[in-house]
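Novice: here's a sequence, model it:
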Amino acid sequence: MSYTGSVTPGGPAAVRSLDALTITKVSVGGKYYNNAYLLRCNETGAQLLIDAANDADKLIDLIGGKLDAVITTHQHGDHWQALAEVVAATGATTYAGRLDAPGIPVRTDTLVDDNDTIHFGQITLEAIHLVGHTPGSIALLYRDPAGHPHLFTGDCLFPGGVGNTRGDAANFASLIDGVQTKLFDRLPDDTWFYPGHGKDSTLGAERPSLDEWRARGW
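Specialist: Below you'll find the model as predicted:
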């Protein structure tokens, strides 16, 4: 079956196979039904998890053994409920944005800043710091040498809008500006993005709505 990015709580994972990287998306429990993404380097078998959000047993079973790293996209509690258990079971190195790490109650081994690179196996991810949903949110970019870019946006970008800024005008302005200049202005329309909740989309599908999002203020 072709990858669509559609997953349901308690349902099967969705698997996308690229030349160098395999992306596995699962929906895990809790109030908000978060997405978690397991990335595996096809050449070396090295693995990295984005957001150990919930359902530790499900994630540990999905990992199936060694996990090299786990990245927490931001400090909100629904994105790290399984983090302690996953790290205890796998010994994975933990990563998080520098400004959000103090809000995550599991030690962050490596603090991440804007434009930092994270390596596992033969795979490189680029960190993009976006401010507004939280002070230290990070998106993660994989530039597929054999295809289009792949972008993991946490709660900063969804189909239909940017992340929740709780009515704070300054936070919204910061987030929409960052999303526009660091994502939409830099990356092509065929960039596929994977959010922290719900379905995926592409930058091209969302680009025509940027002015509408800015005008409505959320």
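Novice: all contacts plus neighbour counts: C-alpha atoms, from now on.
Specialist: Noted.
Novice: G121: neighbour count?
Specialist: 16 (other CA atoms under 10 Å).
Novice: contacting residues around it?
Specialist: The contact partners of G121, by CA atoms under 8 Å, 6 or more residues apart in numbering, come to 41, 43-47.
Novice: can you pull out the helices in this protein?
Specialist: For the chain, the helices defined by DSSP state H cover 56-63, 83-90, 169-178, 203-206, 210-216.
Novice: buried stuff in the longest one?
Specialist: Translated: helix 169-178. For helix 169-178, burial by neighbour count (16 or more other CA atoms under 10 Å) applies to 171-178.
Novice: turn the helices of the chain into CSV, columns for distance to G5.
Specialist: Below are the helices of the chain laid out as CSV (distance: least, CA to CA, whole Å):
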stretch, distance to G5
helix 56-63, 17
helix 83-90, 23
helix 169-178, 24
helix 203-206, 15
helix 210-216, 22
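Novice: and D116, which of these is closest to it?
Specialist: helix 169-178 (16.4 Å; CA to CA).
Novice: residues contacting that closest one, please?
Specialist: 130-133, 156, 162-163, 165, 214, 217-218.
Novice: next up, for comparison:
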Amino acid sequence: MTYSGAVKVGGPADVHELQDLMISKVAVGAMNNNAYLLRCRATGEQLLIDAAADAETLLTLIGDDGIASVVTTHQHGDHWQALGRIVEVTGPHTYAGRYDAEGIPVPTDVPVEDGDTIKVGRVSLTARHLVGHTPGSIALIYDDPHGHPHVFTGDCLFPGGVGNTWKDPKAFASLIDDVESKIFDQLSDETWVYPGHGNDTTLGAERPHLQEWRERGW
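Specialist: Have a look, this model is predicted:
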């Protein structure tokens, strides 16, 4: 089946099968958060992005193989409600942006800096620090050697705009500058975007609107 990235709470995961990596997307919780399970096809090692809510749904998705690591994209509570339970059951290493780690009640084993590499089996992800939605939000980039890049943006980039900065001009300027310089300027139009809520998009679909976003201020 063709991956669409359209999921709903209580519904099945949608699976994006790449040559080296399987990406399973599921929607959880009252705020329709997306959680992503990444599985290295060569080793079977798994990594979870955002243990947002509904721990039992996530544990079912993870299955008997467990996870080696879990990455929290930022400190907002709707992105870590199930983290304590997931850590208790599966015992993974925990990762979060250095400047958001203190806002996450489950201890962060590895505070992440801009440009750090996080591995899942033989697959490498590059963390980019995007400031504005929170002080320490991170995105994860998988530059697929067999195709186009894939980027997990948390709440920093969605179809139609960047994340909420609550009408703070400085926070908005910081976020859109980081998203433009570290995501749009570095990655191709074919790059697939997996956001923290809602449907997926591509950089090519969003790129023509960057100036419009700047002018409207959100």
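Novice: could I get the TM-score for this pair?
Specialist: Put the two chains on top of each other and the TM-score (TM-score structural alignment, normalised by the length of structure 1) is 0.99; 217 aligned residues with a CA RMSD of 0.5 Å.
Novice: can you pick the most crowded of the contacts of helix 169-178 of structure 1?
Specialist: When neighbours are counted by other CA under 10 Å, C156 leads the contacts of helix 169-178 of structure 1 with 28 neighbours.
Novice: give me the nearest residue to that one, chain neighbours excluded.
Specialist: Excluding the flanking residues, the one nearest C156 of structure 1 by CA to CA, 6 or more residues apart in numbering is G163, at 4.5 Å.
Novice: which of the helices of structure 1 sits closest to D189 of structure 1?
Specialist: Judging these by CA to CA, what sits closest to D189 of structure 1 is helix 203-206, at 3.8 Å.
Novice: buried set for that closest one?
Specialist: Buried positions in helix 203-206 of structure 1, judged by neighbour count with 16+ other CA under 10 Å: 203, 206.
Novice: same deal with stretch 77-94 of structure 2?
Specialist: Counting neighbours by 16+ other CA under 10 Å, one finds that the buried residues in stretch 77-94 of structure 2 are 78-83, 85-87, 90, 92-94.
Novice: ok, so of these, who is nearest V110 of structure 2?
Specialist: Checking the buried residues of stretch 77-94 of structure 2 one by one against V110 of structure 2 (CA to CA), the nearest turns out to be T94, at 6.2 Å.
Novice: for the closest one, give me its contacts.
Specialist: By CA under 8 Å, 6+ apart, the contact list for T94 of structure 2 reads 69-72, 107-110.
Novice: same question, A139 of structure 2
Specialist: Neighbours of A139 of structure 2 in contact, by CA under 8 Å, 6+ apart: 73, 127-130, 151-154, 156.
Novice: at 10 Å what do you get?
Specialist: Residues near A139 of structure 2 by CA atoms under 10 Å, 6 or more residues apart in numbering: 71-74, 97, 114, 125-130, 151-157, 179, 182-183, 194-195.
Novice: can you tell me how far G115 of structure 2 is from G136 of structure 2?
Specialist: When distance is defined by CA to CA, to the nearest Å, G115 of structure 2 is 13 Å away from G136 of structure 2.
Novice: please read the previous query as pertaining to W166 of structure 2.
Specialist: From W166 of structure 2 over to G136 of structure 2 the distance is 16 Å, taken as CA to CA.
Novice: which one of those two has more residues nearby?
Specialist: Using other CA under 10 Å as the criterion, W166 of structure 2 and G136 rank with G136 on top: 25 against 11.
Novice: what lines up against that one once you look at structure 1?
Specialist: Aligning on TM-score structural alignment places G136 of structure 2 opposite G136 in structure 1.
Novice: ok, its match touching L99?
Specialist: Yes - using CA atoms under 10 Å, G136 of structure 1 is in contact with L99, at 4.4 Å.
Novice: intersection of neighbour lists for those two?
Specialist: Common neighbours of G136 of structure 1 and L99, counting by CA under 10 Å, 6+ apart, are 74-75, 112-113, 129.
Novice: if we can go back for a sec, which neighbours do G115 and G136 of structure 2 share?
Specialist: 128-129.
Novice: what's stretch 111-127 of structure 1 aligned against in structure 2?
Specialist: Stretch 111-127 of structure 1 lines up with residues 111-127 of structure 2 when matched by TM-score structural alignment.
Novice: from start to finish, how long is the matching stretch in a straight line?
Specialist: The straight-line separation of the ends of stretch 111-127 of structure 2 (CA to CA) is 11 Å.
Novice: which one is K25 of structure 2 nearest to, not counting chain neighbours?
Specialist: In space, and not counting its chain neighbours, K25 of structure 2 is closest to Y36: 4.7 Å by CA to CA, 6+ apart.
Novice: give me the distance between the one you found and Q186 of structure 2.
Specialist: According to CA to CA, Y36 of structure 2 and Q186 of structure 2 sit 23 Å apart.
Novice: kindly report the same for V89 of structure 2.
Specialist: Note on V89 of structure 2: its distance to Q186 of structure 2, by CA to CA, is 37 Å.
Novice: H209 of structure 2 now?
Specialist: Distance of H209 of structure 2 to Q186 of structure 2, computed by CA to CA: 17 Å.
Novice: can you pick out the residue with more neighbours from those two?
Specialist: It is H209, of H209 of structure 2 and Q186, that has more neighbours when counted by other CA under 10 Å, with 12 against 9.
Novice: show me the contacts for that one.
Specialist: 160-161.
Novice: one more: G66 of structure 2?
Specialist: Contact analysis of G66 of structure 2 by CA under 10 Å, 6+ apart lists 44-48, 59-60, 86, 89-92.
Novice: closest to K119 of structure 2 out of the residues you listed?
Specialist: L47 (8.5 Å).
Novice: ok, and the most crowded of the shared contacts of G136 and L99 of structure 1?
Specialist: Busiest of those [other CA under 10 Å] is H74, holding 28 neighbours.
Novice: and the residue nearest to the spatial centre of structure 2, how far is that from H79 of structure 2?
Specialist: Centroid-nearest residue in structure 2: F152, 3.5 Å away (criterion: CA atoms, centre = their mean). Distance, F152 of structure 2 to H79 of structure 2, by CA to CA: 13 Å.
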